[in-house]
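> Sharing a model prediction with you, sequence too.
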Amino acid sequence: MERIVADLGRMYQERNEALQEVTRAHHEALLHLSLASDFRDDDTGVHIVRIGYLAEALALMLGEDDKFATMMRKAAPMHDVGKIGIPDEVLKKPGPLTPAEREIMNRHASIGAEILGRSRVALFQLAAEVARTHHERYNGSGYPAGLRGEDIPLSGRIVAVVDYFDALTMRRCYRPAFSDERALEMLTEQRGAMFDPRIVDVFLENAAELIELRDRVNRTQPGFAELVGA
């Protein structure tokens, strides 16, 4: 009986290790897909890595536990994976989008959620939630569902703020980068409109630390191994 119990314990451990390895491989594949999407909109490809670390740090600053913050680091980089399904003539258009083009662009949130939500693994469910909700707006003016206030999951509200700030300070095909100071002003202007006031306040209170984290990611260029690590 003891041998049977020991064998069952070993089989259970081997099963868990195999499942973890499959999950890690799946995660890395989705990150590479996200990177391919990001390269179409950012020629450095570092944006998605920065979003992971910034989301983790901001979650901790908001008082969330380590487990949730770590999940955010791993899930947030996949927020825009759905852009892989958006045509270049829309994604890279140098001028304003027409209403029809904006409708096409907005589909990336639902496309990303569909790609990520096919897995029952908690990490990918969180990533799907982020993809689906990071363009919802606190005042209900966002997409795809027009969610308002705390009806928007915390994960989406966090990524909305860090993505907005980071994107503003990046050079894009249709505009130069804004300074950190101007980006913080623009973030402040959207407090309570686009973004959760509490999350904006915490970001602003810790802006120097978050900017240093962003700059450290730019300097050290951490890869996916570090991003998906324990």
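In hand now; what should we look at?
> From now on I want contacts and neighbour counts done on CA atoms only, so please keep to that.
Will do.
> In this structure, which helix is the longest?
Secondary structure of the chain read by DSSP state H shows that its longest helix is helix 2-39.
> list the buried ones in that one?
23, 27-28, 30-31, 33-39 (16 or more other Cα atoms under 10 Å).
> try stretch 173-185
Buried residues in stretch 173-185, counted by 16+ other Cα under 10 Å: 178, 180, 183-184.
> Next: stretch 134-143.
Using 16+ other Cα under 10 Å as the test for burial, stretch 134-143 gives 134-140, 142-143.
> so can I have JSON lines of those showing secondary structure and distance to Arg198?
Compiled in JSON lines, those are given as follows (DSSP: H, G, I helix; E, B strand; the rest coil; distance: Cα to Cα, whole Å):
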{"residue": "His134", "secondary structure": "coil", "distance to Arg198": "16"}
{"residue": "His135", "secondary structure": "coil", "distance to Arg198": "17"}
{"residue": "Glu136", "secondary structure": "coil", "distance to Arg198": "16"}
{"residue": "Arg137", "secondary structure": "coil", "distance to Arg198": "14"}
{"residue": "Tyr138", "secondary structure": "coil", "distance to Arg198": "11"}
{"residue": "Asn139", "secondary structure": "coil", "distance to Arg198": "14"}
{"residue": "Gly140", "secondary structure": "coil", "distance to Arg198": "17"}
{"residue": "Gly142", "secondary structure": "coil", "distance to Arg198": "18"}
{"residue": "Tyr143", "secondary structure": "coil", "distance to Arg198": "21"}
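> from those, which is closest to Arg214?
His134 (19.5 Å; Cα to Cα).
> Of the buried residues of stretch 173-185, which is the nearest to Thr169?
Nearest to Thr169 among those is Phe178, at 4.9 Å by Cα to Cα.
> okay, pairing it with this:
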Amino acid sequence: MLASHFADADSAYAPLGPADPAMAQAQLERVTADLGRMYRERNEALRALARAHHEALLRLSIAAEYRDDDTGVHIVRMGFLAEALALALGQQRSWARLLRMAAPMHDIGKIGIPDNVLKKPGPLTPEERAVMNRHAQMGAEILGTSDVPLFRLASEVALSHHERFDGGGYPQGLAGTDIPLSGRIVSVVDYFDALTMDRCYRPAIADDTALEMLRRERGRLFDPVVADAFLNNAAHMVALRDRINEHRPQFSALLDDEALPLIGA
């Protein structure tokens, strides 16, 4: 593609004599226009590549959720609820939108957990729990290190969303605000959403009960500031979840700015 822009370079950009200022200006404008077009085409290609990469990782996340007896709508709820909570905490909309796209990949590491552990209906043994807990590190490794902000944030979420505010979480045993804000947000959203959905080993817990359980865990499992932001906006969060369950948007909605009205923006 780039070669075509310069196929006629000998004629279009031929050297000019000192007495051709008008032609020199016209040639400069042509060069500038071509460079601008090349820059736009490059950026469009990079955006398309990033979108394809993100969609592939989202599909892998959906595969992990299907293995965990969910319809896949959990990851859509995770994205929009995490975004809404970030906004409730006063974060910039650009970062909240990035979190909306990153949060659904929080459990991508479950794709590597054996079914006999992932789908076990009863309590896990200590050995099985150790296997299950590997999914956070595995998720970060799947997402890898990247200079792309979205994938860097997604890797951070995958690694940190099972850390506990009191330091008793995994895999790194981080405590307090040493846990990245993205992980502190996603852990609250994941806790509430997981409680209020049917699981293979129990039915969904009522919203009021789940909110009270979240309240009791503030300062222990969860950052109290983040937990309080969720609790103080519980009516909005529950309504958002219900709209997602009703409309069942596809995961592509997570990538679409037109989805912003779904969170009341």
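That came through fine. Everything numeric here is computed off the predicted structure, so don't read it as measured data.
> what's the TM between chain one and chain two?
Once superposed, chain against chain, the TM-score is 0.98 (TM-score structural alignment, normalised by the length of the first structure); 230 aligned residues with a Cα RMSD of 0.9 Å.
> what's the closest of the buried residues of stretch 134-143 of the first structure to Glu101 of the first structure?
Distances from Glu101 of the first structure to these, taken by Cα to Cα, are shortest for Tyr143, at 14.6 Å.
> leaving aside the residues next to it on the chain, what's closest to the aligned partner of the closest one in the second structure?
Aligning on TM-score structural alignment places Tyr143 of the first structure opposite Tyr170 in the second structure. Nearest non-adjacent residue to Tyr170 of the second structure, counting by Cα to Cα, 6 or more residues apart in numbering: Glu163, 5.1 Å away.
> does Cys200 of the second structure really touch Pro121, like I thought?
Yes. Shown here, Cys200 of the second structure and Pro121 form a contact pair, counting by Cα atoms under 8 Å, at 6.1 Å.
> So which other helices or strands are in contact with the longest helix of the first structure?
For helix 2-39 of the first structure, the contact count by 3 or more Cα pairs under 8 Å, 6 or more residues apart in numbering; DSSP states H and E identifies helix 47-61, helix 224-228 as packing neighbours.
> Go through those helices and name the closest to Ala167 of the first structure.
Nearest to Ala167 of the first structure, of all those, is helix 47-61, at 7.9 Å by Cα to Cα.
> tell me the average deviation of the closest one from the second structure after fitting.
Here the mean offset of helix 47-61 of the first structure against the second structure after fitting is 0.3 Å, by mean Cα distance after the TM-score superposition for the first structure.
> In the second structure, what stretch matches that helix?
Aligned using TM-score structural alignment, helix 47-61 of the first structure spans residues 74-88 in the second structure.
> Residues in contact with that stretch: which ones?
61-62, 65, 93, 96-97, 99-105, 185-186, 189-190, 193, 226, 229-230, 233, 237, 240-241, 244, 249-251, 254, 263 (Cα atoms under 8 Å, 6 or more residues apart in numbering).
> now these: which count as buried?
Using 16+ other Cα under 10 Å, the buried ones in the contacts of stretch 74-88 of the second structure are 61-62, 65, 96-97, 99-105, 185-186, 189-190, 193, 226, 229-230, 237, 240-241, 244, 251, 254, 263.
> List the ones among these that fall in helices.
The helices, defined by DSSP H, take in 61-62, 65, 96-97, 99-102, 185-186, 189-190, 193, 226, 229-230, 237, 240-241, 244 from these.
> what's the spacing between Ala255 of the second structure and Met38 of the second structure?
Actually, residue 255 of the second structure is Leu. It isn't Ala. From Leu255 of the second structure across to Met38 of the second structure, the span is 25 Å (Cα to Cα, to the nearest Å).
> Contacts only, for the residue positioned nearest the centre of the first structure.
Nearest to the geometric centre of the first structure sits Ala76, at 2.5 Å (Cα atoms, centre = their mean). If you count contacts by Cα under 8 Å, 6+ apart, Ala76 of the first structure has them with 48, 51-52, 55, 127, 130, 159.
> Tell me which of these persist in the second structure.
Retained in the second structure: 48, 51-52, 55, 127, 130, 159, out of these (criterion both residues aligned by TM-score structural alignment, their matches' Cα atoms under 8 Å).
> JSON lines for those residues, including distance to Leu19 of the first structure?
As requested, these are exported to JSON lines (distance: Cα to Cα, whole Å):
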{"residue": "Ile48", "distance to Leu19 of the first structure": "25"}
{"residue": "Ile51", "distance to Leu19 of the first structure": "27"}
{"residue": "Gly52", "distance to Leu19 of the first structure": "23"}
{"residue": "Ala55", "distance to Leu19 of the first structure": "26"}
{"residue": "Ala127", "distance to Leu19 of the first structure": "18"}
{"residue": "Val130", "distance to Leu19 of the first structure": "23"}
{"residue": "Val159", "distance to Leu19 of the first structure": "28"}
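> tell me which of these is nearest to Ile152 of the first structure?
Using Cα to Cα, Val130 is the member of those that lies nearest Ile152 of the first structure, at 9.8 Å.
> And the closest one, what's its match in the second structure?
In the second structure, the residue paired with Val130 of the first structure is Val157, using TM-score structural alignment.
> Thank you, goodbye.
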